[in-house]
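[1] missing the sequence, but the structure's below:
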């Protein structure tokens, strides 16, 4: 180690203090500007470290270059405010400004025009409103990044935006634009990313000028009102890597040069109404994702797809493609997801599928495939879903499948498979669903099933033997359908131990003996069909005590004895025909609803003629021996005929009077409309008939009315006119008209007009095809789809749809609370008041109880409590105080419904859903145990957990502990981004604040 000479050492010690003193520090004025900025935004806690005593260049949100502030990053800092202050541009050298994920409102901040050096501006995921200014090019000419994503901007995108010539990234998606977008965007020569998706633009074609964007790498314009054919010269966009034009009304064919774009890696053209064939020429050899689903494509799958060595997802479902699958596709090394169901494809399935890649989903159902299943589909043990139903496949299930430890969903019904199911396949640990009906499978049922199996469907096969003794271990099973097999023996008592069983179909087999005597454990059973067997003995009394049983079929057996008196308590459908039952029909079943339920039981009787059974009273009386003369019979018949004619005439008179009163034909109607209509009030009034009723509410009926020959409909709510309700209903009618006629938002149901007279009130809304959310969640008249073989399959509302619905409903409420002036509180938020259009976009409805908030100087209370049990905030029941937090509570209950699948009033037998969910959290129950098993998927676990926790936060007992709807929107958006991208954008589940017992 060398030692410096003494003179040099002294010189160094002398200069050291000057070196420390000359460390660069920011300008004092710049520090003052930042502190003023903090104060302007109400001193958010996240910026507590901004103070006079520290150097701004040391603050993590600040970027400095040579002691000059050049960047501010305040993303997700819980900033609230109505504007961006003008003095922010006192920071003369600022080039980077990031304010995303906050709560800033107001119009576009033109104050930023004075930031002369600004290059990067991110205002996304705030609550800006109004139009983008026509002079937006007054922003810095150096600007290369502009992000206004997920705000509430409206109107047109101004042409002036095309004058920001250095833009390389323009993000305008998920706003409320309802005008046009300028074709001049095509002249932004430096543009690399363009995102205009999820806006309600006026219908327009994709401008040919966009194909001049030679540097454009990512182009997103899904659900943006595109129509017409795509430009033919897409090859001009030579740098294009990602193209998403999905969910538009594009017509015509796929441009022949689309797959000639050599840099293309992802293309999404699903639900765009495309026709014709898929181009044969494929040079985009780095392609990873192809989604052309839900179009009208014909022809073959191009052989060139077999050269796409990077392909991971091939989605071609819901088209009219024909021919065979190229064998080379089966050998692609990175293929994970194949969804080509519902086409007209034929031939055999390529044998190499799964052999060379980590295949996860293989869905080729509803085609015309023949031959056997590929042996190696689960070669790498990553396969999660196998769906080949409704084809003509044959042979046995490969024995290799019993080692497929990753398999969750196994659907092979509607084919010609035969032989026994491999023993190990029944017990794959991850398996949740086995659907094998309508084949020729044989063999016996296993003693043990997969521990997570929820659904087992084996109807219309040749399974034989008895129901195994180990059936009591099938504890997770909810649906067991085994109709029309060769099963025999007695119905074992152990089968009744399955407390989670909801549907049990064993009809059309060879079961004998008596039914189990004790069946109270079937607490979840709602459908039971044991018809067409050889069962004997009596109907157990216990069937009448099953609280949720609504559908019972015991027909075509040898049952005897009397019908239990308790049996009619909950049944909607009953069939006991073709047995040996005796005695009197119980009073609860002796009505026309069961007119075909008891046929071919000679020993049964009823005094209700609609049941078509012998009269019980006639059996105990002696018939008179004397015959009635023909003259007396003629007199009786003539008298009866005259009476019938008189009744008919009186009925016609009554109906005419009733209809005139009901539809107010003698009254003077007032017709008020809020948009241009092509029908009159007579169109509505003449069609208010029972056949058009689609629902009932607390204030009256709801009708679905056709208003023209094009098949357009409106929903009409008729306010009841009972005298004791007139005053309340009049207030509800006026409240709904007042609110809905003044607010406009894509997530709030649109009021078209109203019709009123002295004794009747009608409200007309847009008709939403998918009706209310509760019908989907809680199986109220459950939606279904019909397969090619005529079978009806329940349509499950999967998690992505549920999250999309939650975000839409939250946006509607957020608009009411934060963007309406004055704010509006709904007061009756519930899943039945969340309506869904054909694309499952959510809209808040039913504003009869809503209240426009009073000014601060006026009392915000109501004279009575209004709302629905399970959704009402606890403080509202005591104080009748009205503020936004009662809606937040109710919306939190909806979030709990979406994540758990339970109804709001049904946590358990002692509590509501919100109370039950809180108890699970307090008891540290694993969250995965409370989530809805029907849609549970590890892929979405993080997002589902986050939304469940958000529901708990919203339903906090103390109103002050609940988040605002702005915060709720922001959290749900994070979840949505995570779900859509497949990436954990943020750890959503851990972003919700920890619950404290004193707050909840």
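    All right, it came through fine. Everything quoted here is computed from the prediction, not taken from an experiment.

[2] C-alpha only now, for contacts and for neighbours.
    Noted.

[3] Going along the chain, name the strands of the stretch 201-350 of the chain.
    Assigned by DSSP state E, counting those that start in this stretch, the stretch 201-350 of the chain shows strands spanning 218-220, 227-228, 242-244, 249-250, 266-268, 275-276, 289-291, 296-299, 313-315, 320-323, 337-339, 344-348.

[4] Just say which of those is most tucked in.
    strand 249-250 (a mean of 22; mean count of other C-alpha atoms under 10 Å).

[5] Columns distance to residue 718 on top of the strands of the stretch 201-350 of the chain, output as TSV?
    Conversion of the strands of the stretch 201-350 of the chain to TSV gives the following (distance: least, C-alpha to C-alpha, whole Å):
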stretch	distance to residue 718
strand 218-220	43
strand 227-228	37
strand 242-244	43
strand 249-250	35
strand 266-268	44
strand 275-276	43
strand 289-291	44
strand 296-299	41
strand 313-315	45
strand 320-323	44
strand 337-339	45
strand 344-348	47
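
[6] Structure two is appended below for comparative analysis:
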């Protein structure tokens, strides 16, 4: 055997020993490389991981961090991963950080990560995980310092075992579907620095007092989590706390004084709760940057110590019951940017130094009792965005300095006692969009130029004068222009018709004269035009009939003359008022119905061809006005010869008429207006109005099912009638339904085929819905009569049909709210107004109470509360201002009907269905116990649970948390698709 000389042996051994670490590291990298490449394959080879290749070291890959050559961090955030987490991932034995956030990973909590024995940071946020968190998480992941499970679909209880993760510093469980209580055990996480539990549907629970033991906690985020009860006094012990967010809950009682003594507290968000009492007057939280206590029931005065918070940037105290004056020291805060105290009972003079020492951006003090002038230096910092001070007792002129404030976006000063002219710079501030000055005593003339993005100008009830400038053509983005009851004079320039985005134009109650423009350039979006109470003259231009979406036209109390253009009949007007003019001739036939009953008063020379309104008959009028011709004597002779013949004929006609009077209706008294192509006449409908065809009745009339042709097709006819002359209330309901349904086209809104009207009755003819109303299926004791056979059979509406009905009805309401211009509020959404065709496709019906929102996104004032008991949104109890959210509430009740099978009028103990569902949820009763026993199938439980929760959200007592119908529809579709996919997999 060959032997190495001893010196060479020493050298070899030395080299071998020095190479061992390199060999180990190389072997480790190769092993982890194989693991990672296998992992990539198991994840579906996402394109975002193309750089993972055997030709390079994993420690050089963007998603990998290594320590001493070993993979310790795997960062796979936002990599479009759509599969469950492979067990291979924990073959990386040194893994301490695993980030899989912002992917599309399905399934339950991935127990495979329990095999990552050294894991310190786990981020699974923003995925599609479902089900509970395992009860043994503390045993399997005891080394965790960071855990983020936010924005998933985890449900059930948060396991108390979380409290045993003693090393945990960051815990985020926000934005899930947890429906248990807040575990007290979280309060024992002594090392916890940040806690996020926001946006969960916990059983209504108080905040555990143990949370006050988290002495290292800097961030507590429990917004919108169904909290109740008091804020624990133990929170005064949170000495490290920087941000406290308990907003959008039902926390009540007073604010503990200790909160305002926390020296590190920087952000305090308690808005939209039920807090009451006064704010502690002693404040030593000198680091406070933002305070938001808005939308509570807080009383008393604003603490003087707020003026000592020299880091304060935001102070939101709006919608409370604060009284007294604003401390003048607040005007001295050099950091203040947002100051919102609107809708309180504050009074006195506004601090004159507001804005002088800071870069103030938002100044909103409306709906209080402030007096005196606006502070002179609001825009001294040069960044002021809004001045909202309407509904106060402010006086004097608008500060000249605001005219030099180019950053202004909104100035709303209406309903005060301001005088003088508006600083010229306000009109042209480069960012200005909305200027609302109504109900003051402002004077001066309109400028020829406005800021390029000006969209809203309201000047009603002031003393503005002069002409409407020709330069109005440069106001290109104007949507609303209201200047009623001023002193404007001169002609209306044709340039006003070039405003292509204009939706509302109101110039009534001025001194305008001359003729209307005979050319309309760009009025494609105008819905409201009011020029009444002026001195306008000449003929009404025929071109006005070409305004495509005009709904409201008021030209009353002017000096218009001549005929009403027949082209106006092309418009789908809800309101037409041409009264108190000098118009003559025949009115367009489309307006000869009671919907326009008061639209033609005080025009002595108007007539109608087939009068329904209180107007003369045009043919009779014209004969009476004819002058005797040169053949008058001959006519008299002919008359004398034929009078006896006429008498005989008349006698015969009277006899025959009397004998047939009870058998035939006088069709001449009925007028038919069609909205779709129909193959029937008035006679077909009128002959079918018999008791044998009656299928229902309601508060405004009866409903008939009438066959209209030889192949047995049906229509549904709703008859609105009165024992006396058709009353005003029913007339309004009729007009509303006709105007809306006559123009709306959507597969989930019932089709109005035509309307037939007489003086005492109105007939609405709809497509016939074979399966009648949802209400009859849900609450009709499961007895169904076939419309063709009249046989009665027992039927339970299964869940797939209910879900399809929910989606269909949501599609109809979504169209009304988001796709109609202006949007439509139904105001009487209920299961009896959701009709079902032969395939159980839903149609929204009965628009008798619907109203159009003239201005999208704004509340509309109703004179009376409309709707049906059990479906009426709570805000109707204290306001008549409503918006789309009242329909969302009512639809939420329908969702609860669908999922529980219960009627809306009754819950338990004299509560309605929404209140019953909320109380059951608050008591922690399992949702499955609330479901309709007739449809409680295991494969649909998750879907039904989702719909139940959505019904709760939609029936929130406060409108703001309710989702839009667009969001509701998206949730329903997503839930249905997800459940369908899971059933396919099974």
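    Nice, I can see it. Keep in mind the model is a prediction, meaning the values are calculated, not measured.

[7] Looking at the strands of the stretch 201-350 of the first structure, spot the one closest to residue 494 of the first structure.
    Of all the strands of the stretch 201-350 of the first structure, it is strand 337-339 that lies closest to residue 494 of the first structure, at 40.0 Å by C-alpha to C-alpha.

[8] Off-centre distance for the closest one?
    Relative to its chain's centre, strand 337-339 of the first structure lies at 22 Å (C-alpha atoms, centre = their mean, to the nearest Å).

[9] and what of stretch 789-800 of the second structure?
    On C-alpha atoms, centre = their mean, the centre of stretch 789-800 of the second structure falls 36 Å from that of its chain.

[10] buried sites along it?
    Neighbour-count burial for stretch 789-800 of the second structure flags 797, 799 (criterion: 16 or more other C-alpha atoms under 10 Å).

[11] coming back round to it: can you tell me which of the strands of the stretch 201-350 of the first structure is nearest to residue 777 of the first structure?
    Nearest of these to residue 777 of the first structure, taken as C-alpha to C-alpha: strand 337-339 at 25.9 Å.

[12] Now the closest one on the second structure. Mean distance?
    Mean deviation of strand 337-339 of the first structure relative to the second structure after superposition (mean C-alpha distance after the TM-score superposition for the first structure): 1.1 Å.

[13] which ones are touching residue 149 of the second structure?
    123, 124, 125, 126, 172, 173, 174 (C-alpha atoms under 8 Å, 6 or more residues apart in numbering).

[14] Tabulate the residues you listed (CSV), appending secondary structure, neighbour count and distance to residue 320 of the second structure.
    Output for the contacts of residue 149 of the second structure, formatted as CSV (DSSP: H, G, I helix; E, B strand; the rest coil; neighbours: other C-alpha atoms under 10 Å; distance: C-alpha to C-alpha, whole Å):
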residue, secondary structure, neighbour count, distance to residue 320 of the second structure
123, strand, 20, 40
124, coil, 23, 40
125, coil, 25, 36
126, coil, 22, 36
172, strand, 19, 32
173, coil, 23, 31
174, coil, 25, 28
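
[15] Tell me, of the residues you listed, which are also contacts in the first structure.
    Of the contacts of residue 149 of the second structure, the ones still in contact in the first structure (both residues aligned by TM-score structural alignment, their matches' C-alpha atoms under 8 Å) are 123, 124, 125, 126, 172, 173, 174.

[16] Excluding chain neighbours, what is closest to residue 72 of the second structure?
    Spatially, and ignoring its direct neighbours in sequence, residue 72 of the second structure is nearest to residue 95 (4.2 Å; C-alpha to C-alpha, 6 or more residues apart in numbering).

[17] Can you tell me how far the aligned residue in the first structure for that neighbour is from residue 116 of the first structure?
    Taking TM-score structural alignment for the superposition, residue 95 of the second structure sits opposite residue 94 in the first structure. Separation of residue 94 of the first structure from residue 116 of the first structure (C-alpha to C-alpha, to the nearest Å): 8 Å.

[18] How are the helices of the stretch 301-450 of the second structure distributed by residue range?
    Counting by DSSP state H, counting those that start in this stretch, residue ranges of the helices within the stretch 301-450 of the second structure are 424-428.

[19] What of the second structure?
    For the second structure, the helices defined by DSSP state H cover 6-42, 137-140, 424-428, 618-625, 632-660, 682-687, 728-743, 774-779, 799-814, 885-900, 913-922, 941-954, 965-985.

[20] Comparing those, which comes out most buried?
    helix 885-900 (a mean of 28).

[21] Packing partners of it?
    When contacts are defined as 3 or more C-alpha pairs under 8 Å, 6 or more residues apart in numbering; DSSP states H and E, helix 885-900 of the second structure packs onto helix 913-922, helix 941-954.

[22] Any idea which of those gets closest to residue 850 of the second structure?
    helix 941-954 (19.7 Å).

[23] quick one: contacts of that closest one?
    888-889, 891-896, 899, 914, 917-918, 927-928, 931, 961-963, 968, 972, 975-976, 979.

[24] Residue 945 of the first structure - nearest residue in space that isn't next to it in sequence?
    Leaving aside its chain neighbours, residue 945 of the first structure sits nearest to residue 989 (5.4 Å; criterion: C-alpha to C-alpha, 6+ apart).

[25] what comes into contact with stretch 259-266 of the second structure?
    So stretch 259-266 of the second structure is in contact with 235-236, 238-244, 280, 282-290, going by C-alpha under 8 Å, 6+ apart.

[26] Show me how to select, in PyMOL, the buried members of those.
    To isolate the buried ones among the contacts of stretch 259-266 of the second structure in PyMOL, judged by 16+ other C-alpha under 10 Å, type:
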select buried, resi 235+236+238+239+240+241+242+243+244+280+283+284+285+286+287+288+289+290
